[in-house]
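Asker: Pasting a predicted model and its sequence here:
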Amino acid sequence: MAEKPCAPVFRDVRVTFTRYLSLSQKKGYSMVYSHNAPFRADVVGSYLRPAELKAAREDFAAGKIDAAALKAVEDKAITELVAKQKAAGLHVITDGEFRRGWWHFDFMWGFNGVDHAAAAHRVAFHDEVTPADTATVTGRISGENHPFVEHFKFVKQFEDENTVARQTMPSPAQTRFVLTGNAAAYPYDEFYKNDDELTADIVAAYRQVIADLYAAGCRNVQFDDCTWTRLCDASVRERLGWSDEDALRLQQENLDVINAVISDQPDDLVINTHVCRGNFHSTWLSSGGYAPVAAKLFGEENVDAYYLEFDDDRSGDFAPLAEVSGDKKVVLGLITSKKPDLEDPDTIKARIQEAAQYIPLDRLCLSTQCGFASTQEGNKLTEDQQWAKIALVQSIAKDVWGE
């Protein structure tokens, strides 16, 4: 199915938040902690799955336990995880993505009109390939009754005077990339005349889910996104057959679909994004600095903050941060989640000061470079090493910003 510029289809895509604002006020939802993300010491959101949870997911897949039994194990694991996040001094709590197998597909599968399918090709990471899963269009897409809303409500109950609950999800550009990219193997001509129609429904579905999350008290949404960094890697572009013109068009399409979802959201809803180069079992997908996409990504994407990978040479230098517009913030992912060895604090502090040459220090924060388990397999480190990484983030942030 031919790709086309998608901006015009967004002009009439609107989902009103009036009734949701009214509902949230009636239910008494408010931000318990007085600040919202990003935080000086922050995380991306996924954590290593405990052995009990992994075993339960395997038993469920094998038909040995039912959905209720799996949920009971998930609830217990998430409750314990939240307690650990609070004990670590974090201001943000998540469910660790414990109810998911994938950072992105599970969210896509939660839409009406999107289902699980076997991937025609496994994604080739450095040294490994992923399981053969993907998401395909099986009907008109909509966002009503998305399961992630109930997932968020479970975490919301644990907010306190020191913490804010975060809901992570793949960016709208990521979902569009997956669904349009699967059109050759899984055509959706039966449901959509062209990619523009599909994109309009993706936007409306995201806005519906975010509206429902807002009504449930969510004030912190994070878009996780691997689409931009594919455009920074010449070898990936060559493998996918993208010309320079294709790359420019895809940047604009990414920007249009993301900004259409963000447009006219409530003022107290923070929407940030994590820009990722792939995170599967401590391996990576793409390389290259942010320069090829900086003008569009940093200058025109209307998020509140960027969580950016800067943990090794694959991420390039800090110069593209000069393109960050307005008062948007940048969370420097300088502590790797892929390896167990702890970074030298003085080296990290020096790199923060280097980044401050391009964006003021008071608009910078520090985090791990990615989550610890973007898929249920998790990265190659232990839970103790995971928490040691977070303690290092906390310690350095306190030394640099005094908070």
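Answerer: Here it is on my side, so go on. Being a predicted model, the structure only gives us computed values, none of them experimental.
Asker: Every contact and neighbour count from this point should use C-alpha atoms.
Answerer: OK.
Asker: quick one: the helices in the stretch 1-150 of the chain?
Answerer: Taking DSSP state H, counting those that start in this stretch, the helices of the stretch 1-150 of the chain run over residues 18-27, 51-61, 67-87, 105-109, 147-156.
Asker: longest strand of the chain?
Answerer: Identified as the longest strand of the chain according to DSSP state E is strand 133-142.
Asker: Tell me which other helices or strands it touches.
Answerer: Applying 3 or more Cα pairs under 8 Å, 6 or more residues apart in numbering; DSSP states H and E, one finds that strand 133-142 makes contact with helix 105-109, strand 112-118, helix 172-181, helix 195-215.
Asker: Second structure follows, compare the two:
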Amino acid sequence: MTKKYFEHVGSFLRPEELKIARAQFAAGEISQEELTAIEDRLITELVDKQVAVGLEKITDGEFRRANWHVDFFWGFEGIERSQYGEGLHFAGVETNDDSAIVTGKISFNKATHPFIQHYRFIKQLADERGVEAKLTIPAPAQCLIELQRGSNLEKALAVYPNPADLAQDLAAAYRQAILAFYDEGARTIQLDDCTWGAIMDDAFFQSVIKGVDKDFLRENFLRINNAAIVDLPEDLQINTHVCRGNYQSTYLTSGSYTPVAETLFGRENATAYFLEYDNDRSGGFEPLAEFKNPDKVAVLGLVTTKDGKLEDKEQLIARIKEASQHIPLEQLWLATQCGFASTEEGNILTDEDQWNKLKLVKEVIDEVWG
């Protein structure tokens, strides 16, 4: 049975000082060295707060990123930053239009990808405090769908006339990156993944993903994710977070896990699955029956990060018991539904709110699992 830890999905609200510093850097008012010094100090303060609340696996809060996903893509050789022209349309709000395009053959270079240095810094802080530094990165399927989104597809096809070659190179680059992080000491790497939501949400699929067979998409997502995490060291744990979108307290997709449960829960080679279950948009717990491998863990995201209202502890425990009717309790765990700031704008709650949410998660874990 996989050992379970008190850990957060990943991101934390950015301090105002950090937002100001990043804006000053973008405007050319401060240097990269000055920005990095501010980031280093604020990440150190964040780590100490995580340790104080009891987290056993800590992150850098994604403080060096503007976006949870494309910032990582830009570090690969053959992928460059671009502006798409319009953002993604969440419920009532549009995101920024940062995107990523293929400009050459895709590969990973440890010397040039900035996340290597980022991880070295958080790893040192974690080692000094006797906790583990978890790395959160977007899933390979997430990168693939971005590189092929709308007008980006034409640029991808110019380099990769055969889309299968693009997927193959991307999976290989991801695997090299994962092994490079392992060499730096990473033992838990989390693949954040919104792609499955496109299949779960019929309305979103019909309006955005046009002309693609759902079965093909399911298998394509599974194939590239598994190709990136094949034959890894036994002491490296691969987690995944299945997200429905998290931008300024809004969402992108809805729907039950049923359409993807057999593929995702049964056949993706992840260990712990952080699943959004904070409201009715995620459907019921019945799909959890597809967790047939006893070494896999379903981490119930029952505590929302989208607002500051604190959940009722007894209701959370009741929902965990309800879920245990479909999957053994020893394969269940608890976390927040997502990070608190998947982009630098952050969700609509306070710094105090986010720490109270994590304290509640810890209280329930201790009461239910001991």
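Answerer: Structure received. Note that the structure is a prediction, hence the values are computed from the model and not measured.
Asker: TM-score for these two?
Answerer: Structural agreement between the overlaid chains, expressed as a TM-score with TM-score structural alignment, normalised by the length of structure 2, amounts to 0.96; 366 aligned residues with a Cα RMSD of 1.5 Å.
Asker: Could I get the helices of the stretch 1-150 of structure 1 in JSON lines, plus columns for mean neighbour count?
Answerer: Supplementary listing: these in JSON lines, determined by neighbours: other Cα atoms under 10 Å:
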{"stretch": "helix 18-27", "mean neighbour count": "13"}
{"stretch": "helix 51-61", "mean neighbour count": "16"}
{"stretch": "helix 67-87", "mean neighbour count": "16"}
{"stretch": "helix 105-109", "mean neighbour count": "22"}
{"stretch": "helix 147-156", "mean neighbour count": "18"}
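Asker: Of the ones you listed, which is nearest residue 196 of structure 1?
Answerer: Across these, the minimum distance to residue 196 of structure 1, taken as Cα to Cα, is reached by helix 105-109, at 18.1 Å.
Asker: quick one: secondary structure of the counterpart of residue 253 of structure 1 in structure 2?
Answerer: Using TM-score structural alignment to pair residues, one finds that residue 253 of structure 1 aligns to residue 220 in structure 2. Here residue 220 of structure 2 is recorded as helix under DSSP: H, G, I helix; E, B strand; the rest coil.
Asker: Provide the aligned range in structure 2 for stretch 356-370 of structure 1.
Answerer: If you align by TM-score structural alignment, stretch 356-370 of structure 1 falls on residues 324-338 of structure 2.
Asker: buried sites along the matching stretch?
Answerer: Along stretch 324-338 of structure 2, these residues count as buried under the neighbour rule (16 or more other Cα atoms under 10 Å): 324, 327-338.
Asker: Narrow the residues you listed to those in strands?
Answerer: 332-336.
Asker: what's the closest of those residues to residue 39 of structure 2?
Answerer: Taking Cα to Cα as the measure, residue 39 of structure 2 sits nearest to residue 336 out of those, at 24.5 Å.
Asker: wait, isn't the closest one in contact with residue 359?
Answerer: No: proximity of residue 336 of structure 2 to residue 359 does not meet the contact threshold set by Cα atoms under 8 Å, at 10.7 Å.
Asker: In three-state terms, how would the aligned residue in structure 2 for residue 286 of structure 1 be classified?
Answerer: In structure 2, the position corresponding to residue 286 of structure 1 is occupied by residue 253, as judged by TM-score structural alignment. Secondary structure for residue 253 of structure 2, judged by three-state DSSP, is coil.
Asker: quick one: contacts for the closest residue to residue 253 of structure 2 other than its chain neighbours?
Answerer: Using Cα to Cα, 6 or more residues apart in numbering and skipping the chain neighbours, the partner closest in space to residue 253 of structure 2 is residue 244 (5.1 Å). If you count contacts by Cα atoms under 8 Å, 6 or more residues apart in numbering, residue 244 of structure 2 has them with 194, 197, 251-254, 276.
Asker: again with residue 309 of structure 2
Answerer: Applying Cα under 8 Å, 6+ apart, the residues contacting residue 309 of structure 2 are residue 353.
Asker: Now which residue in structure 1 aligns to it?
Answerer: The pairwise alignment with structure 1 assigns residue 309 of structure 2 to residue 341, based on TM-score structural alignment.
Asker: Equivalent analysis for residue 28 of structure 2, please.
Answerer: Aligned counterpart of residue 28 of structure 2 in structure 1: residue 63 (TM-score structural alignment).
Asker: burial of its match, as a residue count?
Answerer: The local packing count at residue 63 of structure 1 equals 10, with neighbours defined by other Cα atoms under 10 Å.
Asker: which one of the ones in strands among the buried residues of stretch 324-338 of structure 2 is nearest residue 266 of structure 2?
Answerer: residue 332 (15.3 Å).
Asker: So for the aligned partner of residue 73 of structure 1 in structure 2, what's the nearest residue that isn't a sequence neighbour?
Answerer: Per TM-score structural alignment, the equivalent position to residue 73 of structure 1 in structure 2 is residue 38. Beyond its immediate neighbours in the sequence, the residue positioned closest to residue 38 of structure 2 (Cα to Cα, 6+ apart) is residue 18, lying 7.1 Å away.
Asker: and if you look at residue 225 of structure 2?
Answerer: Once flanking residues are discounted, residue 225 of structure 2 sits nearest to residue 140: 5.6 Å by Cα to Cα, 6+ apart.
Asker: what about the one you found, how many neighbours?
Answerer: For residue 140 of structure 2, the number of neighbouring residues by other Cα under 10 Å comes to 30.
Asker: And for the one 4 residues further on?
Answerer: Residue 144 of structure 2 sits with 22 neighbouring residues when counted by other Cα under 10 Å.
Asker: Report the central residue of structure 1.
Answerer: If you average the C-alpha coordinates of structure 1 and look for the closest C-alpha using Cα atoms, centre = their mean, you land on residue 224, 2.1 Å from that point.
Asker: That'll do, ta.
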